[in-house]
Structures are given as structure tokens and as C-alpha cells.
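**Q** next input, structure requested:
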Amino acid sequence: MAVTKEILDEIALSRAEYDMIVDRLDREPNPVELGMFGALWSEHCGYKHSRPLLGMLPSRSARTLSQAGAENAGAIDIGNGLAVVFKVESHNHPSAVEPLQGAATGVGGIVRDILAMGARPIALLNSLRFGPPDSAANRRLLKGVVDGIGWYGNCIGVPDVAGEIYFDECYSQNPLVNAMCVGIARIEDLASAAADRTGDVLLLAGAGTGRDGIHGASGLASRTFEEEQELRPTVQVGNPFLEKSLIEACLEALATGRVRALQDLGAAGLTSAAVESAARGGRGIALDISQVHRRESGMTGYEVMLSESQERMLLAAAPEHVPAIREVFDKWDIACRPVGAVTEEPYALITDGAEPIASTPVSHLSDAPRYRLTGRQSAEAIDRQRLRLRDIPVPSDAGAALLHLLASPNIASRQSVYRQYDHQVQTNTVVGPGAGDAAVLRIKDTGQAIAVAIDGNGRHCFLDPYRGGQMVVAEVTRNLSCVGAEPLALTDCLNFGNPERPEVYYQLEQSIRGMARACRALGVPVVSGNVSLYNESQGTAIFPTPIVGGLGLLTDVKQHCGAGFPGAGLAVVLLGADQLTARASDLAGSEYLSAVHGLVKGRPRIDLDLERRVQGFCRSLIAGALAKSAHDCSDGGLAVALAECCIIGDNRIGGTGPVGFRASDEFANGVPSRWDAALFGEAPSRIVVTLEPEYVPSVLQSAEAAGVPALTMGTTGGSRLTLGSPMDLPVDKLAGAWHGGLNTALQ
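**A** Now for the predicted structure:
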């Protein structure tokens, strides 16, 4: 008898997909098989609508050690026989339902992805989006998510070193919680998830299996929200103390050389872990779920196979090595039990003791259907791109506008959030949150350092997804360059609405096209990532929000820059522009346009060749010890960038604190009459750097030779930010607005 629509809706399969399953099996699937298909064919696991597009992204370079999608995370050779492993992933829908556990288990899951590569996790980052903080519901979500991130990360001893938070009405019922983890391993110690040796034993290690998280991948992460659905049981429950022990046990087991494959149990639980490991290895699996250790009684085979209980790993090892591996886990007081074997025949055979409960070719399960749709830009989207400066009134007070922007929840200091995270544990953090445009972490015993950053801008992609996709790649690589790191590779999490709607599919396709173009122009591959679709409720989608995490390398950890002005008497130079301009495109999607005028309009633009030259020149200044600080112009434009440089100031231990800035007469006189577009416009490819005054002539000459426009703006020092007639404010007043903005909004 054919299944009902209600059952198919519960596992997010269409009737056509069910018919496809019947056709592949040449029979009706039983309930366990149907649940496994639903999970593995879900958008979250199967990438049905996105996989045909993801191939546009470049994924290889001379430093890549893994093909994107082939393993749990991307691996990059950083020299000295070391690899950095990193990935970003979403936990949006679980965090909307149960913010603390949703965010906490998002951290736990991304950490296990890094662990599955044989790497020790050394850093966490996060990218968060919420509705406006004047709503009690949004404040509750923010508090729960921040509590969950801090609780889990602090307990497992992995520092949270960088991140971002933005607010907009479109995220009110669909918060975005994207977690990124970075790990390090010796190249020869990298692990694989491919179970490719017939006869190997499959070992399930970690927490007992419970009923939490069932239908998490299919029912929660692969469909839109409906008010009447009670989804709380689909949210996983985390135990960070167990995860810490699991990390150490897995790394010790790997060090024995006896573990052949390692895979974490995340979305779709044992189903996904076992089937994907077998598929990667071109083999089959025979599982006996009666051997799965559980924390709840009376669980059915369906529940065991689809549970997303956290803190679990699947290992493959030769039979003769099983006792030694179990001894390692016993030492760490971690349950580790044989639950099956790798088979020659590429079949997934699942039994409960002697009773068969599922039998299907692995390829049927792992090869989800792929949909290549036709996107369409809506008439409303085209209309949103029309923006004329003459239609935007100029505020009467530039200083008041700057204070308003600095206090905006989208620009104000995030210190009240990141101070809840331990960002110094493991003692590798050189530049932490709030001090620079990217975090810098030393690589012990090498003299090197890595830089990591995470960025996104949904408004830009909402207005022009193609150019917005380019701009997010440019932004994250620019932030890496601002601390002196050469960008090596990226990871992405693509957060979009329902791809079955033509306007959303258009956003998805064009954003990926734009990202791909920028990646090629800037020489960075995308080596790992995640897609989170169906982020909408009541027919309203979020802004298209691709989040990009970046990895960069500093050959000398000592040659790095922070964002703040490090002292008085330094020349301040703007790279990327030789004059201030006032263009409508600069205001497109800007925080100024939104916060001051209540508009999200315009069409942003970017010159990728200029971006490449500016970033390279900035890195050369830092490597040559010429640049004393570097901070990019992004949210809030040039005026906000200068204010932040003043407020952050010399934040070293024993430093002088905030540092003022006085514009030169030439610069102040060059501010256009449309000072709002010139000072608050968010044109990309611009970096504020400080230099010793005697180096300015030679630096300007070198910039011209490198094809990099540059503009001398003024000098650091004093206690005020002075831009001539448009703006003259005490730095402590700016700091009060910036430091207090988020807390005020949350109250």
C-alpha cells in the first residue's frame, strides 16, 4: 500500500521522489528504508537543489589536500608537514526551536567534522543573524544561542576567536546560526571517512543513542517552518564534557595507526555515517542495531537508525585491532561497541539481531536526485536596484549620524557577546575578537601563524546576488589581508529560502556564480561547506545570506596588524581610492541607508581586479613592517572605519587605549557635498592603514606602481575625531555609543 502524504511530508519527500524510490528498489520500501531514504535524500544531506550549482565553485589549488565534498572538511597544506582542516556548517532551524541546545549542538557537530579528519580542533568562529533586538522573542533567541555557543565551546576547551552578528526583520522567525571550526594535524596523520576494506569492523563510540534529533535532517532542516508544527523533539541535546573525552579518545586511537576510517554521526545519525562511509569506500555495510548502546529503552529500528543523538563517532578497523582500539576508549570511559562490518557487496543490510529490517544498494541511498531549476529575478527585485542620490535627503548633522550608526546593533561593539567565550584557551590566540579584522593564531614550534575570519552580507545579496556573492568573498579575504595573512582557501555556508521558488533559486544560482568569479579572481578555492535552504516561514524568506569563512597564512607570526590606531603621530592612508566619491552604488545596501532612512535599495558594485591589487599591496606593507595597523572599510563606510580605529586604539597590554584622528585640510576640503555617501557609503576594496610619516612618499610611489589608488587622510593623535567642517567629535563620545549600542538595543 502506498504511503500517505502525511508520512511523506514528515520526512520531506515528494510523491515523485517516493515513486523514484519504488522504481529503484522495484518494490515498496519498508518503514525503516523509507526513513533512511528520507534522511539521505533530504536537502540537508543530499543537496538536491544545490549540488548542480556548487560545481561552479573552484575547489583546488596547489595547497589543497582534499577534494571539496569528498571528506568531512577541507584540508590545506600550510608547510612544515602540517595541515589546517576547517569547515562551516549551519544549525539554523534547531536553534530557532531550542536556541541553547540548537547552537550548542551546532558547535559540537562542526567540531566532530574536524575530528573526523584526524585534526585537533584549535578554534571556533560563528556567524549569527537575528530579527531586530527590540523584540523579546529575538532577544530570547540571541541569549539562548550565545549561551549555547559559550557553554559548549568553553567546556570542550576550544577558543571562540572570531565571528559576526547582524539583525534584520527577515531573520525574526529564521535566525541563522553558522558555526565554523578550525583544526590542525600532521599531513601524514589526516584521517579519511571512507570505509573501503572488506571485513573491517564498524565500531560505534560515544554517547548512548536516544530519541533526540529524529527527523532533524529531513523534517527540520529540509522544509520551511509552520506555526502549528511542534518540532522541539527533533532538536538534539548536547554533552560537551563527553565530547571533550571523545575528542581525546579518537585522537589517541588514531595515533595507534589502527583506525582505518573515522566518521562522525551528525545529520541522519547512524544512517548517514554508515552509508556515506561505505559509499566513499565503494563498499557495503552490514549493521546489527541490537549492538547499538542506548540510553532509552524500547527504541525501534527506525528510531535507532535515524536518531541524531550527539557525541558519537563511527570507526572502521581490522578485526585484530578492535581490542586495542576499545582499550583506548575504555581508558577515556567512552563506550565503544562493534555494530557491524564493511562488506564487499555494495549493499546496506540492516538487522536487529536476526531480524532483517532494511536492505538496499548503497548507491540508491547515497545518490539523491538532483534538480536543476530555472530561476527568475522578480519585478520587485529589479525595482529595488533603482536608487538616486537626489531622492535621499542629507541629514543636518554628520556627527549625529555617525553616533547613530556606531550605536546601531549591526555596527556596535560585540564585546558583551564575545566576552562570554574563552578565546585564549590553548594559548595560541595572537589577535582575538575585537582587536583585528581577522583572528590570528600561532602555529607552535614553526614561527608561523594562521588567520581566520567569517563574513556575510545578506543585504548586498538581496539587492544583487551576483555582485553580493563577489563582495562576500572579497570581504573575507580582505579581512585576512588586513592582519597580514595570504588568503589560502575558503569554506562556505549558503543560507537561502525555498529553492523551489524561482526568485529564491535565482538568488542561489547568482550568488554562487558571483562567489565563483571572485574566488578565481582572488585565487582562493572553496574546499568545504554546507547548504541551508528553506529558511523561511509564512511564505517569507530570509535575505540570501552566503556566509564565507576564510583561512590565511602568515609566514612570520610577528608580522601582523591589528585594526586600531597604535599611537599618535602616525600618517593615515586610505588604500583603494585616491579621492572621496559620492555615488548611489556606494550607499546600496548600506547600514546608513537602512538605519537612517529605513531603506534597503540600490545596486552595489565591485572591481575584483582592484580588490586583488589592494589586498596584495596591504599584505606587502605589513610583511615589510611598514603598516602599523590596517582596517577595512565595510559596514558604515569610511567614517565608521576611522571611528573604530580611534576607539580600538592601542589595545595592547599597557597600551594607551583610544587614539584620536585629525584630517588634513586637503582631505577635509575634498569631502563632497554629499558627505553622507562619501563618509557612510560602503564601497568595497578600501583599507585604512597607518604608517610612519617618513614612509608615506615611498609608499604612495609604490602604490602607484602597483596600480593601487591611495589617499593621505591625516594624522593620529589627540582625543577627537576631526574631519573638518562635516564632523568633529570627542573619541570618548564615539566610544560610548559604540560600546553601549548593542546592550542598549537588547534592553
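
**Q** CA atoms for contacts and neighbours, from now on please.
**A** Fine.

**Q** all strands of the stretch 101-250 of the chain, in order?
**A** 120-130, 160-167, 176-186, 201-206 (DSSP state E, counting those that start in this stretch).

**Q** nearest to residue 24, of the ones you listed?
**A** strand 201-206 (27.0 Å; Cα to Cα).

**Q** to residue 715, which of the strands of the stretch 101-250 of the chain lies closest?
**A** Closest among these, using Cα to Cα: strand 160-167, at 29.2 Å.

**Q** list the residues that contact residue 223.
**A** 12, 498, 533, 534, 535 (Cα atoms under 8 Å, 6 or more residues apart in numbering).

**Q** is it true that residue 617 touches residue 704?
**A** No: taking contacts as Cα atoms under 8 Å, residue 617 lies outside contact range of residue 704: 10.4 Å.

**Q** more neighbours: which of those two?
**A** residue 617 (21 against 12; other Cα atoms under 10 Å).

**Q** before we go on, could you also do this sequence so I can check it against the first one:
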Amino acid sequence: MSLSETDHELVIAELGREPTPAEVALFENLWSEHCAYRSSRPLLSAFDGEGEQVIVGPGDDAAVLALPDADAADTPPAERDADDYGDQYVTFGVESHNHPSFVDPFDGAATGVGGIVRDTMSMGAYPIALLDSLYFGGFDREGSRYLFEGVVEGISHYGNCIGVPTVGGSVAFHGGYEGNPLVNVACVGVTNEERLVTATAREPGNRLLLVGNATGRDGLGGASFASEDLAEDAETEDRPAVQVGDPYAEKRLIECNEALVDEDLVLSARDLGAAGLGGASSELVAKGGLGARIELDRVHQREPNMNALEILLAESQERMCYEVAPENVERVRELADRFDLGCSDIGEVTDGNYVCTFAADESADREIVVDADAEFLADGAPMNDLAADAPTDPDRDHPEPALEDAFEAVVSDPNTASKRWVYRQYDHEVGTRTAMKPGDDAAIIAMRETSESGESVDGGTTGGSAADLGAADPEGVGLALSSGANPRWTSVAPYDGSRAVALENATNLAAKGAVPLAAVDCLNGGNPEKPGVYGGFKAIVDGLADGCRALDTPVVGGNVSLYNDSVEGPIPPTPTLALLGTRAGYDAPPAELDPDAAADSELLLVGHPSDGLGGSAYLAAAGGSDRFPSLPDAPGATVSSLAAVARHDATLATHDVSDGGLAVALAELVSEEAGADVALPDHVAAFEETPGRLVVQTTDPDAVAEIADDLPVFRLGDVTTDGTLSLAVGDESLAVDADAIRELRGVIDRELA
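**A** Model (predicted):
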């Protein structure tokens, strides 16, 4: 590891001397793109992160949001005031573990889950839900399937072992990820004002404690590894930079963290992730404008003869750094011992520099290996001023294959196909909060109240009983969750495609009757030093920021992952958005037609259509190109109206129109008991993917039209009881029964069974 020449000169000017080897390594990691956001931070001011609901916004380990009371949960945040929010908080954060998941898909993905869960814990919150958004090369490639299987196995193993349900997410396949998959994981936690902790050190004299697993040599240089292109031999040469997780230790750490917070022992906290102990402890004291004095040899270690640099930078998992009052150190030790975790008193908070010392053994002299200003370490990296080439618009040229051929190709596309193989491996019901399971447009988590003492009614671990869900608690708040991005959209039109990603995730929430509360993003791009790549990245930042602003949804945190280039080339610009929303109650309409009401109901399309096929599964199958669909002028009002339609008593089923267009939405609504008879004017109407639209089964079309307000409402056709999708498009028609649709949509299940 080494600093660039210009960074080296800056460090010398600050220190007034040559840096030590440990300082060089620490600066190299903390000033890396992964930690310092040197190429992206100048762009991130485009996001709005404020609102009455925002308790802690961008800059901490996770955002903290106040939940509205049940009687205000259906009201858009822009129409609420401070009195509409209760004393229950949720935390929300997202992380990437992209490079590690290429080198070692199982451990790379597993430790990504562990990291975002600890970000949640460091805010004094108990983790209650995970979402994962995954991106791989072409599904027909053996290497892509190997990575896909390993990543899903890693996520399921870690999440299932720690008892946190994975309730939603997304999976996309695109040739641009062939040599560099993306693994983006979001986590939601629950806390309240009394239990809230931040990563800002309080005052000099407090002790710094390291609690959790012992420190080993795994993960050394992980931050710098994540800030460079993947080399052809990365799978072997970079394996030491990948951490190895222990989910059972993480589970004990979760429960220990709860006990520490219960007893008000934690003054500030930071989990050990990128740059290990050096990153966590220096950032903790820097946020408080303070310093620290740390004795590295006091860290409990897993391997013998570790040197100062290894202890400082190892990214061994399942570790937390806590600021604790001196009189509470022994109690923290007792609790750590109760949960069979290591605990080291490694130093103290000071009002001076960030200083680390090391003695190889009891007889050796103690040497100073780091002595630098903490704020300079954590925030002193200069920002990059990079050239950006604006993306170009595609030509309009698309063929029209036969309807049957187009339908079969689009419905069996791995991007639109069923992801049942993925989510069936996740325990999505542990904790008994999951009211709407994976496989629908959005997950819904039941949020129960906290007691007057501030303790969770759940008790942290079990989450109460199943009887607490659904209609049993009609006054409760349902937390709706959606995450993902569409690389086909953002490849064709980075700016408009990113706006569409925001609207698509919001439409997922609206389909279940929820309105957005806040968002976090994971912005993934290639090598920013290439003007074309940086231009595309800048466009997705601006597009996502404008899209969320138009939805009146603050972006309260996020992650940036650049240098996602390999010998295969750069990835598509990928703006994963994780969106959280609320609704009163947990009982939402399903994305499946109701056969019992077939004779008394109609099938409607609510929302503005478009005539653009750019970025669609249809063009991916048929070839050609087209402009990206135009988006609604007022997306916030669109989402509010769609959510109101979904909540209406006459609404029996809802499903958003997205990947694959109406053809796929209709295919997904059909079951063995319920079919649909639908007529559409042309192929564009059947396959264009404009977000902000819902297919609705209702017994009261007039009420839907009234609630929809300015949104157009189209009658699609009838619901039947023959389990067949009968689709007429222009002069062509086809009839496909539920079994045939299941066969088409089961391509992932069949290949990986």
C-alpha cells in the first residue's frame, strides 16, 4: 500500500515530518475513494436529506427517522407536521460489498450483511429487516451463476443465523456486471429517543472499548482494495482483503449491544468496517472534534505476533468500538463476558491528536506509530476534480416480432422471471413482523409500539407473536420497503433512468397503499477517472436526486462504490435506491387476482403511459433501440393517488407495471384460479415500462377514477376464472394458461434446482 505523491506531500506538510509506515497505511485507506468519497462527495450535495421525520441524517452509520402515528401514516410527509410523529424511531442504512463478493462470493456477501447490521446497532437500534439488491452478468454465463449462487448462499446463511429477516430486494442480470458483480444490502432497525446513540465522541477522559470477536489478519487493506479496479487475478491475489464472518458471534454481539444500550452504558459507538480499528476510532473522535490515545497491543487478538499496522487496519468482523464512562468499564466487561465476547480497554478519548502506540511485548519499548490530527485523518482528503462526458441519447429503431415470440421472450427473461429461488432461501418470517412477504411489489413490516419505559414490546429477540400482525392490530403502522435499480434503464438513459428508479420504488410502495417516508441510496459506478464513466455516474446522481426531490422524499444516507471496472469493462451506472414508506395497518392488497370476485370486478390500468421502449426487456429480446419513456410531470402526486387507490375498500388486487411492461404485470397477476381477458392497441402498450402505473382489480371502477384524480384510468378487460391470460394486441392474440406462465417464469428455478 502506498500514498500517491500529492497525498504524501499533503501529509508531510500537515505532520511536519515523514509519516510512519502505519500512518502511510492509515492515510491510504482513510483517504481512499471507498472511505473519503473523493470523486463523489462533490456531487452528493444534489440530495436533499432534511424533513420533520429526519432525526439523524446523512453522515452517521445509519439514518434515524421518526415514525408517524397510525392516524397520519397514510398522509404524505410533505403534508405532515411535527405533531404527527410519535416517539418510535427506525434506522435505515445501506452498504455495498462488491469487490469482496467477486473474490469470495459467500464470505463477501455474508460480511456485507454483517457490516450493515452493525451500522444499525451502532445507532442503538435493534435490526428488524434486510433488503438485498444484487447484480450479475448474463444468467447464461457459468461464471455469473457461480457468483449468483455463492452470494445468495452467503446472504441467507448470515441473515438466517443472526435472526434478521431478509424481506425484499431485487436481482438483475446484465452483461456489464460480468467481471464485477454488485452486492448492495440495506437494513432497518428500531429504537427510540432514549436509546439513540450516535458516532460522535462526547468528552476527554472517557474510555474506548473494543467489544466482539478477536482481531485477526483478515480483511487487511479492504478499503483500498475496494477503491481500485478488479484485476484479472483478483480471485486469488486479493483474497486476503476479504473478511471472514461469524454470524453466531454477530448474534451474540447484537444481544450484547441491546444490553449495553438498555443500561445506558454507551456514550457513542462505531462499528469496525472499512479501515478496521483505525477507521472506526479516528472517525468517532473526529466527529466530536476530539482525539484519542490508543494502545494497539491491548486489542484482543486471534493470531500471534500481529504488528501495529495489522492490528490497526485489519477488518475482522463482528467488532464494535464504544465510548464508555470510566466508571462503567467493568460493567461493560461483565456484559461482554455474559455473551462470550472479547472486551479490550484500548485507550481513552483526549483533546489532542489521534495517537496510537504499540509494544511488541512486555519488555519492549512502547513506540508511537500514529500521531495525527483526527479530523485531518478522517476528513482531510482533497476532493477530485474530474472530467465528465455527458451521455448521448439512443436512436429510435425497434422491430416488431410476433406477439407470441415477444411474450415468451420477455416473460422468461431472467430479469422479469420469478425470483422465488432467491427469497425462499431467506428466513423472511423470523421476528414475526413480516406482514407482506417477498415476491410482492413491496414488503410490509409491522411496527408495534414501545412501552412507556422505552423498552421494545418485542423484547428485541422474538418480536412478539404472530397474533400481533394484520387485522389483530388495525391501528398499527405498516412499514413498506422496496429496493433496487434497473441497469437497462440507466445504461440507455442514466439521468432519466435514475429518476425512473426513484419512481419505480415509490410505485412499489404505493401498490401496497404506502407513501414514502425516506430513502437511502447505494451509488455504484466504474472508474471515475474515465470521463465517459464519470459522466454517466454524475447523471445517475442528479437523476436520483431530482427523482427523490419530486417525490418529496429525503435521501437520508447512502454509500458510494466506484472503480467497479474489470477486464470486462465498467459496470452500468447503477443507482440502487432503498425506499421506506408507511401506511396505517398491515393489510394490503396482494399482487394476485381474486377469482371469487371475477364476475363483479374489472381490471383497470391507472397512470400515465408512454410511447418509449428504451431500456425495456422487449428491446433486449428483439434488438434495436429507442428513447427512454417520458415520466409523469408530478410523480409525488402520482404516488399519493396510486396509494389511495390501493387502500380503497373496493380494491382487491394491485400490481405495478415495471420490468417487461403490462405483459409481465398481467402474467404475474394470473393464477390457476384467476385469469384475465385483456386487449391492448399495440406492442408498445404491451411492453413499455413506464413506472408510476398500477394494474388494479376493483369492484368499484367509478371510485378508482375519482380517487385517481388527475391520473388517467384505462379499462383493460375482465377477470376470469379459467386461469388463462387471454391477450389481444392489435391484430394478434394469444392465450397462455397459468401452468405455461409458471414454466416461462421459472427459468431461474429450473437452472439452479
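
**Q** please state their TM-score.
**A** For this chain pair, the superposition-based TM-score is 0.91 by TM-score structural alignment, normalised by the length of the first structure; 697 aligned residues with a Cα RMSD of 1.7 Å.

**Q** ok, back up a step: of the contacts of residue 223 of the first structure, which is the nearest to residue 49 of the first structure?
**A** residue 533 (9.0 Å).

**Q** tell me, how many residues neighbour that closest one?
**A** Neighbours around residue 533 of the first structure, by other Cα under 10 Å: 28.

**Q** what do you get for residue 51 of the second structure?
**A** Count around residue 51 of the second structure with other Cα under 10 Å applied: 20.

**Q** quick one: secondary structure of it?
**A** Counting by DSSP: H, G, I helix; E, B strand; the rest coil, the backbone at residue 51 of the second structure sits in coil.

**Q** that one matches what in the first structure?
**A** By TM-score structural alignment, residue 51 of the second structure lines up with residue 61 in the first structure.

**Q** show me the helices in the stretch 451-600 of the second structure, by range?
**A** 487-492, 494-511, 531-550 (DSSP state H, counting those that start in this stretch).

**Q** could you dump those to TSV with distance to residue 661 of the second structure and mean neighbour count?
**A** Listed next are the helices of the stretch 451-600 of the second structure as TSV, based on distance: least, Cα to Cα, whole Å; neighbours: other Cα atoms under 10 Å:
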stretch	distance to residue 661 of the second structure	mean neighbour count
helix 487-492	13	25
helix 494-511	12	31
helix 531-550	20	24
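
**Q** what are the boundaries of the strands in the stretch 601-747 of the first structure?
**A** Going by DSSP E, counting those that start in this stretch, the stretch 601-747 of the first structure shows strands at 629-632, 661-663, 687-691, 710-716, 720-722, 728-730.

**Q** read off where stretch 318-331 of the first structure ends up in the second structure.
**A** Using TM-score structural alignment, stretch 318-331 of the first structure pairs with 325-338 in the second structure.

**Q** roughly how far apart are residue 325 of the second structure and residue 293 of the second structure?
**A** In this view, residue 325 of the second structure and residue 293 of the second structure are 15 Å apart by Cα to Cα, to the nearest Å.

**Q** okay, the two: which has more neighbours?
**A** residue 293 (22 against 18).

**Q** now do the helices in the stretch 601-747 of the first structure.
**A** 608-623, 637-648, 665-669, 675-680, 696-705, 731-746.

**Q** one step back: make CSV out of the strands of the stretch 101-250 of the first structure and add distance to residue 548 of the first structure and mean neighbour count.
**A** Putting these into CSV (distance: least, Cα to Cα, whole Å; neighbours: other Cα under 10 Å) gives the following:
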stretch, distance to residue 548 of the first structure, mean neighbour count
strand 120-130, 9, 25
strand 160-167, 11, 23
strand 176-186, 10, 27
strand 201-206, 31, 26
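
**Q** residue contacts, the residue nearest to residue 450 of the first structure when sequence neighbours are not counted?
**A** Closest residue to residue 450 of the first structure apart from its sequence neighbours, by Cα to Cα, 6 or more residues apart in numbering: residue 553 at 4.6 Å. The contact partners of residue 553 of the first structure, by Cα under 8 Å, 6+ apart, come to 78, 448, 449, 450, 451, 485, 486, 487, 488.

**Q** quick check: of these, which lies closest to residue 131 of the first structure?
**A** Looking across the contacts of residue 553 of the first structure and measuring by Cα to Cα, the closest to residue 131 of the first structure is residue 451, at 29.7 Å.

**Q** picking up where we left off before, isn't the match of residue 51 of the second structure up against residue 525?
**A** Yes: in this structure residue 61 of the first structure lies within contact range of residue 525 using Cα under 8 Å: 6.5 Å.
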